[in-house]
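**Q** below is the sequence, then the predicted model.
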Amino acid sequence: VHCTSHLASPPMPDVACVSGDYRAKLGESPLWDPSTSSLVFVDIQTSEVCRLDVASAAVSTRQLPHGASCVVKSAKGGYLVATGVDDTRTGGRMVRVDFARDAGDGSGDVVGDVFDAAGELAGHVTNDGAVDPMGRVWIGTKMPRPRPAYVMDAESGAFARDEANVPTAALYCLEAAWKYGANGLKAVGVSQKIDEVGPVTISNGIAWSPDHKTLYYVDTPTKCVKAFAFDVQTGLLSDERIFTVVGGGCDGVGAPDGVCVAEDSSVWVAVWDGFAVLRFDAHGELIETVDMPVSRPTSLAFGGEDGKTLFITSCSYDASSEVASVLEQEPLAGAVFALKTDVKGVEVFASHF
C-alpha cells in the first residue's frame, strides 16, 4: 500500500485554462469527442451537460430537468447522461443527450434506470461513471449528506470504518438488453449492483488498465484508489487491493476524485482539496505531480488531436460560502484546464445502448 504525499515528486509544467471566462460550479466527467474536437462534461450543480470547443473556448450547454452527474459516449448516437434525483424521487437513470438536436434536453429519452430512487435508496444520487470495453456502463452513487466513512488514528495514521456512518451507496453496472417499444425493438440498459465492491459513500473515479485486466475505483472518503482484477468478457471483479492512498496518513491533504489511465499504464488522479493531479505508475508509486491553480480539481480525461492532452475539470462551489467568494480567492476555480503530456490516453469506449 502506497501512502502519497503529493509534495514527494517534482512538479510538472503549468496547466493552461482553456475555457475562457467560463466557470462551472461543479465540473465533472470530462469526455473528449474526436468527431467534434470538443470536450463534453457536466456541471452537477447547474444540471447542465456542457460542450467546450477547445479552439474557441466557447461552451454550449443543455440543461436536464433532474440533474446531471456524468456523461459517456453512446454507440446509438449522442451521449448518455446519468441524472440526479428530484424532490419527487424521479431520477437515478440514464438519458440520451444530443447536441445536434435543437431541443435535446434528453428528458424524454430514458435508456435505463441505475437504481430505485423511490425505494430504500431515497436520497441517494448518481455520481461518476465510465464505459468498459464491452460497452457496459458503470455508474456509482453517493449517499445523502455523507460524512467521512473512515476515520484516521492520529498516532498510527491507520484508517478504520466510522461505525456511526455506515456506507449505503454502491457501484452499478448497466448492460445492454432489448425492449419492445412503440417503434419496435429498442436497446436499453439493465442495471445490477456490484456486490464485489461493497457499500460505499461517494463513488467516484472508474477506469481500466490498457490490457483491460484491472479496474481502478475510488470511494473518495476512504482516501484510497482501489484495484480489482477484471474479467472483460463477464464484467466480474475479484482480488480487491489498495492501489494507493491519496492524502491520508502522509500530509493529510485532499482526497482522490476522478481517475484516468494512459497507454503506458500510468494512473492519473484528480485530488479534491489538494491543488494537484497525481500520476502513478502501474505499481502505485507516485511518479509525477501536476500543480493546479485551484484547490478542487475534480476529474480528468485525455484528448486532443494526438490524444496526449490531459483535460481537467474543477469546482467553484462551496456549500459553506458563495461562489463569488470562492472566485475571489481562486479566480480560475471552475475552469477547464489542459496539460500537454508525453503519453496518450487509453481508448474511450461507447455504450451499446
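**A** Arrived safely, thanks for sending.
**Q** all contacts plus neighbour counts: C-alpha atoms, from now on.
**A** Noted.
**Q** where does the residue nearest in space to the middle of the chain sit, in terms of helix or strand?
**A** Centroid check for the chain by CA atoms, centre = their mean gives D128 as the closest residue, at 3.8 Å. Using DSSP states H and E, D128 falls within strand 125-131.
**Q** identify all contacting residues around that strand.
**A** Identification of contacts with strand 125-131 by CA atoms under 8 Å, 6 or more residues apart in numbering yields 28-29, 69-73, 82-85, 92, 114, 117, 137-144, 202-207, 258, 348-351.
**Q** which of these count as buried?
**A** Neighbour-count burial within the contacts of strand 125-131 applies to 28-29, 69-73, 82-85, 92, 114, 117, 137-143, 202-207, 258, 348-351; the criterion is 16 or more other CA atoms under 10 Å.
**Q** strands - which of the residues you listed land there?
**A** 28-29, 70-73, 82, 137-142, 203-207, 258, 350-351 (DSSP state E).
**Q** could you pull out the helices for the stretch 201-350 of the chain?
**A** 323-329 (DSSP state H, counting those that start in this stretch).
**Q** how many neighbours does V15 have?
**A** Around V15 there are 18 other residues, counting by other CA atoms under 10 Å.
**Q** putting a second one here so we can go through both:
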Amino acid sequence: MSAAVRAERLDAAGRATVGECPVWRAQEGALYWVDIPARRLVRLEIESARRTEWTFDEQVACFAFDSAGRVVAGMESGMFGVTLADTGEARATKLAAPSFPAKGMRFNDGRCDRQGRFWAGTMVQDMSLASAVGALYRFDRNRALSAPIVDGLITQNGLAWSPDGRTMYLSDSHPLRRIVWAFDFDADTGTPSNQRVFADLHHYTGRPDGAAVDADGCYWTCANDAGRLLRFTPKGELDREIALPASKPSMCAFGGSDLKTLYVTTIRPATNATDDDGHVFALNPGVQGLPEPDYAGMLPVA
C-alpha cells in the first residue's frame, strides 16, 4: 500500500505560508497556486523556472481560468473576476458575494465541475472556534451565485468530481470532522444529492485537505498534519499512501505535458517548521490525471 515515490522540491517556486489551490495551465506549461495570507497568486513556468506573482487587496483562496485566460477567484468578501498581466499587475472586479453568517469568514477550497461551473466553500478563518457555519456554493455560467448547496461545514475542502462527472466529493478537514463525503451529481442541473461518507480519516491518518481525481477515478487527498498523500478507489478503499517531506500538504493537482506529474502545495506550520514546509513538490505517482475544466462562463475584462 505504501509507495516509495520521491517527491522533488521545486525551489524556484519559492516558499509560501499557506500554499493552496495548484492549477496546471497546459497552454503555458505553468503551474499556478496561491499563498492565502500573503494575498498572492503565483505562477511557475516549469521549463524556464520563471516565477511571476500577483498580489491582491484581500486574501485569495481558490480560482479557475476561463477559456480566455481570465480568472474567477474566491476571496475573502466574495467571487471576483481577475485579469492577470505578465508584468505582475492584477485587476479584480467583485462579481457576487454570499451573506456571511459570521465575522472573519472567507472562501476556501474551490474548482470547476466537468461542465464548467465554479464551486467554492466558505469557512471561519479561526479554526479554534470550530464554527459550523461554512457552506458550499455554486457560481454558474451566468455568473449567478447560488444559495448554500451544502451547509454546516467547519473547514470546507476536498472538492473533486469523478471522470464521468456523476460523483462529487467534498471534505471537512477540521480536526473534529476529518470526513470525505461522496454525492450523486446531476450534471445537467449541477445538483448534488445522496450525501454519504466516502472516507473517514479517523480510521487512517491526518486530516483530508485539498484533493484531485485521477483518470482511473481514484481520489487523492492531502493528509494534512500527517505528511502523506492518500489514494482511495471509487469504492472508498485506501489503496496507496505516499510520504512527503512536508508535514502539512494542502492540495494536489495533476500536470505536465502528459498529466502524469502530481504537484502538491504545502503549509508552513507556525511552530517546528522544517526547511521543506511551505514549498511546492512534484512527484510521479504512476498514474495519469485529468485536465482541469475551465470556467464555462464569460468573465468581464477587469
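**A** The structure has been received and is ready for your questions. Source: prediction; values computed, not measured.
**Q** got the buried residues for stretch 224-238 of the second structure?
**A** By neighbour count on 16+ other CA under 10 Å, the buried set for stretch 224-238 of the second structure is 224-234, 236, 238.
**Q** let me redo that: stretch 125-135 of the second structure
**A** In stretch 125-135 of the second structure, counting by 16+ other CA under 10 Å, buried: Q125, A130, S131, V133, G134, A135.
**Q** can I get those residues in TSV including secondary structure and distance to D216 of the second structure?
**A** Converted to TSV, these look like this (DSSP: H, G, I helix; E, B strand; the rest coil; distance: CA to CA, whole Å):
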residue	secondary structure	distance to D216 of the second structure
Q125	coil	34
A130	coil	35
S131	coil	36
V133	coil	34
G134	strand	31
A135	strand	29
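**Q** so who does G227 of the second structure touch?
**A** By CA under 8 Å, 6+ apart, the contact list for G227 of the second structure reads G206, A243, L244, P245, A246, S247, K248, P249.
**Q** repeat that with 7 Å
**A** A243, L244, P245, A246, S247, K248, P249 (CA atoms under 7 Å, 6 or more residues apart in numbering).
**Q** kindly report the same for I46 of the second structure.
**A** By CA under 7 Å, 6+ apart, I46 of the second structure lies in contact with G29, A30.
**Q** change it to 10 Å
**A** L10, A12, A13, E28, G29, A30, L31, G256 (CA atoms under 10 Å, 6 or more residues apart in numbering).
**Q** and the fifth one, what does it touch?
**A** With contacts defined as CA under 10 Å, 6+ apart, G29 of the second structure is in contact with L44, E45, I46, E47, S48, G255, G256, S257.
**Q** also the fourth one?
**A** Contacts for E28 of the second structure (CA under 10 Å, 6+ apart) come out as R43, L44, E45, I46.
**Q** same deal with the second one?
**A** By CA under 10 Å, 6+ apart, the contact list for A12 of the second structure reads L44, E45, I46, S48, A49, R50, R51, H279, V280.
**Q** can we see that at 7 Å?
**A** A49.
**Q** what is the aligned counterpart of P146 of the first structure in the second structure?
**A** In the second structure, the residue matched to P146 of the first structure (TM-score structural alignment) is M127.
**Q** measure that match to P22 of the second structure for me?
**A** 22 Å (CA to CA, to the nearest Å).
**Q** F115 of the first structure touches G92, doesn't it?
**A** Yes: counting by CA atoms under 7 Å, F115 of the first structure does reach G92; the two are 5.9 Å apart.
**Q** find the helix or strand that P167 of the first structure is a member of.
**A** For P167 of the first structure, there is no helix or strand it lies in under DSSP H and E.
**Q** am I right that it is in contact with G198?
**A** No: if you go by CA under 7 Å, P167 of the first structure and G198 don't touch, sitting 8.9 Å apart.
**Q** who's in contact with the closest residue to A212 of the second structure other than its chain neighbours?
**A** Leaving aside its sequence neighbours, A212 of the second structure sits nearest to W220 (CA to CA, 6 or more residues apart in numbering; 5.2 Å). Going by CA under 7 Å, 6+ apart, W220 of the second structure touches A211, A212, V213, L229, L230, R231, F232.
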